[in-house]
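1. Structure for this input, please:
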Amino acid sequence: MGKYVVRGLSILMLVAGLWLGWGSQPAYALTDEHQLLSEVWRIVNRAYIDESFNHQNWWFVRQRWLQQPLETREETYGAIDEMLATLGDPYTRLLPPEQYRSLQTSTSGELTGVGLQIAKDEQDGTLQVVAPVEGSPAAAAGLQPRDRILSIDNVATTTLTLDEAAQRMRGPLGSTVVLTVLRPGGAAPSSLEQPVEQRFELKRDRISLNPVTVQFQTLDNGLGIGYIRLSQFNANAVTAVAQAIKDLEAQGANAYVLDLRNNPGGLLTAGIEIARQWLEEGTIVYTVDRQGVLDSYTATGAALTQAPLAVLVNEGTASASEILAGALQDNQRAVLVGGITFGKGLIQSLFDLSDGSGLVVTVAKYETPAHHDINRSGIRPDQRVSLAPLGRDQVATAADTQYQAAVELLTQRVAIARVS
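-> Here you go, the predicted structure:
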């Protein structure tokens, strides 16, 4: 079952719908295929964030599909996909068993493919790069956040769901896949640069998802900077960040830079637990369900360090990364440096289905501790700093202007603390 409490369904309506038909329709019993479709319908009915179901009568939607002949599982999956499409939400979707197992594997810390985190634009349905996974073929080829993938091996992505697109980018190790990508023009609204279409031929590889990279630097003034790059909130992230803080403190770190650039998110629970490693007290995030009911997660008084902290963010910082960045910013625990974040403020929950497939449902949205709804708008850093494209070996070096700005802010903060 999913991780969120779901509300009960009217038993009276359920019985009437299953056995008495609707209106003048004849009575009928459900086949195995119709039962699976009905199972999906019930979960969405209980948990989906929009109580209007995209301004349609969700009960009528169910009745319409139950009257369709469904003879095979493939037909049923197709019908479920069409039913869910009426919600207008690309994140609420069915995962057939193979795709569901692949998703569970990726969040456990293992992945094969080209290493791209992708999303569907909620307004025009185009496929958009959230961020490449660090060390992946996509990152090595230069794929960037906000790139729009037009086709995968000449198949237009407008015809594909998120999971179908991801499936096409997977394949045997060493095989290739060709992506046609539209890269946005200049970032400034007045820029005369035009979008550029490019083709990328990527060789599939096994991708290591060790989510943390660590570096220690001692400045001329004696300040010890502990640098932690967190690339994804997978099952390994909480333990890896805690160990990084411990190791850097042992080396003499008395200030930290947490790098969330191009971190597309992952497990919500991991984001919350990592926030608790930096916060002694305060709200971490509010979640808001379809009835406007607020729930919250708070710090537990078990922070691992009180040392000054700067957080690096950019347009590839999304979802759980934005929860962490927003919590640290609103609680005045850290200064944010870089660019405006991606702006994905919706929360999905996973539900197991009876045939081994899975259902992803948007169940809530989140707000930062200061009640900022960042969906589509993102989080604004305290100090905006532009950054030219960097090679992998240039991150957190003198060439990294965002990192250098963070180090300068930490130096000033520690100097003020010493004087006072």
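2. Every contact and neighbour count from this point should use C-alpha atoms.
-> Will do.
3. Just after the helix or strand where T269 lies, pick out the following helix or strand.
-> Assigned by DSSP states H and E, T269 belongs to helix 268-278. The helix or strand immediately downstream of helix 268-278 is strand 283-288, counting by DSSP H and E.
4. measure A165 to S151 for me?
-> According to CA to CA, to the nearest Å, A165 and S151 sit 9 Å apart.
5. overlap in contacts of the two?
-> Residues touching both A165 and S151 by CA atoms under 8 Å, 6 or more residues apart in numbering: T157.
6. Could you list the buried residues of the lengthiest helix in the chain?
-> Looking across the chain with DSSP state H, the single longest helix is helix 401-419. Within helix 401-419, the residues scored as buried using 16 or more other CA atoms under 10 Å are T401, Q402, Y403, Q404, A405, A406, V407, L409, L410, T411, V414.
7. Which residue ranges of this protein form helices?
-> Using DSSP H, the helices of the chain run over 11-19, 32-47, 58-66, 73-85, 97-107, 137-141, 162-169, 237-251, 268-278, 320-330, 401-419.
8. to compare against the first, here's another:
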Amino acid sequence: MGLRGLGKLIGAIALIFLCWLGGMSEAAAFSEAQNIVLESWRIVNRAYIDETFNHQNWWQLREKLLKRPLDNREQAYGTIREMLATLDDPFTRLLEPEQYRSLQVSTSGELSGVGLQIDLDAETGQLEAVSPIAGSPAEAAGIKPLDKIVEIDGLSTKDMALDEAARRMRGKAGTKVSLTIARPGETGRRKFEIVRDRIALNPVYAMLDTTSSSTPIGYVRLAQFSANATQEVAHAIAKLGKQGAQGYILDLRNNPGGLLQAGIEIARLWIDEGTLVYTVNRQGTLGSFEATGNAIADKPLVVLVNQGTASASEILAGALQDNGRAILVGEKTFGKGLIQSLFDLPDDAGLAVTVAKYETPSHQDIHKRGILPDRVVPQEPITLSEAGTSSDKQYLAAVEELGIIDN
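-> Here you go, the predicted model:
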């Protein structure tokens, strides 16, 4: 090799080395706050379901945001929220450290607060109560499903993120929080002063009903798909079976969802074989979760649903309906057919990112459509203490359906 060839080789090696150094030092070129933004951008870039990123140039947005002189974490969070807002997806959101910890606690089995499940109205985006937890301060105060929460401690909830609202309602046991409510059908507003308390999150309530039918009925109400939900539902089914239940009513009304895996595992308690749910990722690749042949109950089943039945609840309801395992009674479900995953950020914050959508076993995409029950029974909101009683029209209709099945 001549001197000229050797010089070209050395130059090429040097160029490769400099490029490698440049890649290695990208993070070092930014401030800590900018790196939080950069990592958030990377997570969405890799995982978000829509590879068009709501029809925008995602790389160009990155360059624009990283030119900002971000000096602290609060500025970084504001920039991340601005970035995520361009996706027009309320379920893809930033979780600040306290919010992230609270979310992890709420799916693990215990928290401290008012004990109120909340969501955003699909049409208006307004914060609303899904259901108070049984025995909670919110239930004792008289908060009802579909109540619109317009203020928390005097702060308007307009444009408030769901996680921010949840964070403001949580707090140390014995402290107070003020909720201002607009109740459907009423012109004025109600103000509730609620004392926070420790909330045990056993998501299951079960009873054997021997009065509504000629045969004993096992009633199982599931409030949330938390980490202990599958175990608690399995325990309830086994206990009711030993007590002589000849049919079951599974109440998923006002259940906002929770852990996807819990929804799948609970479906496996009822279904011996078949597909439970399909998932579709950004490439359009279809995945599925199947029954495993380990069902623990084969008696007739009716499932109660309403407009507060969402997400993992709809996965379970859809699996049971499409496999012919259960009759659905009540009202059309919420219609949340998107799946989120949680990702850690460097400063103990996190991102919830929509990574896939799901379809029921019959390939229904229920997002913003919901699931229509086999028997539609409209009903005004009732309290938890009225559920499963003679005041509960949907429950009585479910009892009738079990009678039809038995015959």
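9. related to what we said a few turns ago, dump the buried residues of helix 401-419 of structure 1 to TSV, plus distance to L209 of structure 1.
-> As requested, the buried residues of helix 401-419 of structure 1 are arranged in TSV below (distance: CA to CA, whole Å):
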residue	distance to L209 of structure 1
T401	26
Q402	24
Y403	23
Q404	26
A405	28
A406	26
V407	27
L409	30
L410	29
T411	32
V414	34
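10. quick one: which of these is nearest V130 of structure 1?
-> Sorting these by how near they are to V130 of structure 1, with CA to CA, puts Q402 at the top with 19.5 Å.
11. And the closest one, what's its match in structure 2?
-> By TM-score structural alignment, Q402 of structure 1 lines up with Q394 in structure 2.
12. Which one of the helices of structure 1 lies nearest to D373 of structure 1?
-> helix 320-330 (10.4 Å).
13. Report all helices and strands that that closest one contacts.
-> When contacts are defined as 3 or more CA pairs under 8 Å, 6 or more residues apart in numbering; DSSP states H and E, helix 320-330 of structure 1 packs onto helix 268-278, strand 283-288, strand 335-338.
14. ranking the ones you listed by burial, who's on top?
-> Most buried of those, by mean neighbour count (mean count of other CA atoms under 10 Å): strand 335-338, with a mean of 25.
15. Remind me what it packs against, helices and strands.
-> If you count contacts as 3+ CA pairs under 8 Å, 6+ apart, strand 335-338 of structure 1 packs onto strand 309-313, helix 320-330, strand 383-384, helix 401-419.
16. Using a markdown table, lay out the ones you listed together with distance to P96 of structure 1.
-> Shown next, in a markdown table, are those (distance: least, CA to CA, whole Å):
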| stretch | distance to P96 of structure 1 |
| --- | --- |
| strand 309-313 | 34 |
| helix 320-330 | 25 |
| strand 383-384 | 42 |
| helix 401-419 | 42 |
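17. what's the mean gap between the longest strand along structure 1 and the aligned bit of structure 2?
-> Longest strand in structure 1 by number of residues (criterion: DSSP state E): strand 358-367. Compared with structure 2 after fitting, strand 358-367 of structure 1 deviates on average by 1.0 Å (mean CA distance after the TM-score superposition for structure 1).
18. Pull the number of nearby residues for E74 of structure 2.
-> Counted with other CA atoms under 10 Å, the neighbours of E74 of structure 2 add up to 12.
19. how about it, what does it touch?
-> With contact set as CA under 8 Å, 6+ apart, E74 of structure 2 has no partners.
20. Distance to L294 of structure 1 for the helices and strands packed on helix 320-330 of structure 1 - can I get that in CSV?
-> Below are those laid out as CSV (distance: least, CA to CA, whole Å):
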stretch, distance to L294 of structure 1
helix 268-278, 16
strand 283-288, 5
strand 335-338, 26
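21. of the ones you listed, which approaches D124 of structure 1 most closely?
-> Minimum separation from D124 of structure 1 across these (CA to CA) falls at strand 283-288, 25.3 Å.
22. Which part of structure 2 matches the closest one?
-> Using TM-score structural alignment, strand 283-288 of structure 1 pairs with 275-280 in structure 2.
23. How about stretch 338-347 of structure 1?
-> Stretch 338-347 of structure 1 covers residues 330-339 of structure 2 once aligned (TM-score structural alignment).
24. Between its first and last residues, how far does the matching stretch reach?
-> Stretch 330-339 of structure 2 has its terminal residues 24 Å apart, counting by CA to CA.
25. How about residues contacting that stretch?
-> Taking CA under 8 Å, 6+ apart as the rule, stretch 330-339 of structure 2 contacts 122, 260, 304-311, 314, 354-359, 365-373, 375-379, 394.
26. Now restrict those residues to buried residues only.
-> 260, 304-311, 314, 354-359, 365-367, 370-373, 375-377, 394.
27. And the longest helix of structure 1, what does it pack against?
-> Judged by 3+ CA pairs under 8 Å, 6+ apart, helix 401-419 of structure 1 is in contact with strand 255-259, strand 309-313, strand 335-338.
28. can you redo the ones you listed as CSV with distance to T298 of structure 1?
-> Formatted as CSV, those follow (distance: least, CA to CA, whole Å):
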stretch, distance to T298 of structure 1
strand 255-259, 20
strand 309-313, 19
strand 335-338, 20
